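Participant: just the structure for this:
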Amino acid sequence: TQLIAAYRQIALRAHDRGLRVVGGTILPFQGWHKWTPERESVRAAVNEWIRGTDEFDGVVDFDAATCDPGQPLRLLPAYDSGDHLHPSDAGYQAMADAVDLKLLRPALSFPG
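Facilitator: This next block holds a predicted model:
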């Protein structure tokens, strides 16, 4: 609830300033030394909200782009830097590849 409230505040404040807001889901992290079922429950709830809310101008599903299909609570081994929390270079590339650049175009246009 607190994370969702924070995301809502960020989106509202950005929209009030005329900015586009693209939400990104939280990556899987099972295997990290601080992973717990309770933390996973929070991640799942926040990701479900991000995917379903209309408070963002677009969404990038980093979770889907980086998870191991056979163990969706974990990063794909090729995308895991080794700590089960941070992506490897290949993981960051998968995240970049998941971004639809059309979502960013309005933010990249400059006057003149």
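
Participant: only C-alpha atoms for contact and neighbour calcs from this point on.
Facilitator: Will do.

Participant: and residue 73, what helix or strand is that in?
Facilitator: strand 71-75 (DSSP states H and E).

Participant: same question, residue 19
Facilitator: Residue 19 belongs to no helix or strand when assigned by DSSP H and E.

Participant: run this one through as well so I can compare:
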Amino acid sequence: PQVSAEEVIAGYRELIALAHARGIKVIGGTILPFEGAEYHTPRSEAKRAAINEWIRTSGAFDAVVDFAKVMASPSDPLRLDPAYDSGDFKHPNDVGYRRMAEAIDLGAL
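Facilitator: Down below sits the predicted model:
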């Protein structure tokens, strides 16, 4: 979709504010790498990078899980680690989802 990083971030800010107004904690999770997927382009990668940087550094969330970091291929951080890839370059397999679960600090919940 033709949605800018700024529009996505504005949506996150709105959802976070609504949750916080109701006393609900919000834990942000970075967007996984997806190079090789059919919709990966330089533009989509730039948006992912900008959104992930905001998620990591904005302080808007009560906690952050850096899924992109733990799921990236050691040899190419723009791709999912093949050990965690379901085969479509964008969705984790069962081992990948387990790795994501292990990355969550349960104390943050």
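
Participant: so the strand holding residue 73 of structure 1 corresponds to what in structure 2?
Facilitator: Using TM-score structural alignment, the residues of structure 2 aligned to strand 71-75 of structure 1 are 76-80.

Participant: mean shift of the matching stretch relative to structure 1?
Facilitator: Here the mean offset of stretch 76-80 of structure 2 against structure 1 after fitting is 0.2 Å, by mean C-alpha distance after the TM-score superposition for structure 1.

Participant: ok now that stretch, how far from the chain's centre?
Facilitator: 13 Å (C-alpha atoms, centre = their mean, to the nearest Å).

Participant: what comes up buried for that stretch?
Facilitator: 77-80 (16 or more other C-alpha atoms under 10 Å).

Participant: got it, and stretch 11-26 of structure 1?
Facilitator: The neighbour-count check on stretch 11-26 of structure 1 (16+ other C-alpha under 10 Å) flags 11-12, 20-26 as buried.

Participant: then stretch 102-111 of structure 1?
Facilitator: residue 103.

Participant: and the helices in structure 1?
Facilitator: 2-16, 37-52, 62-66, 89-98, 105-108 (DSSP state H).
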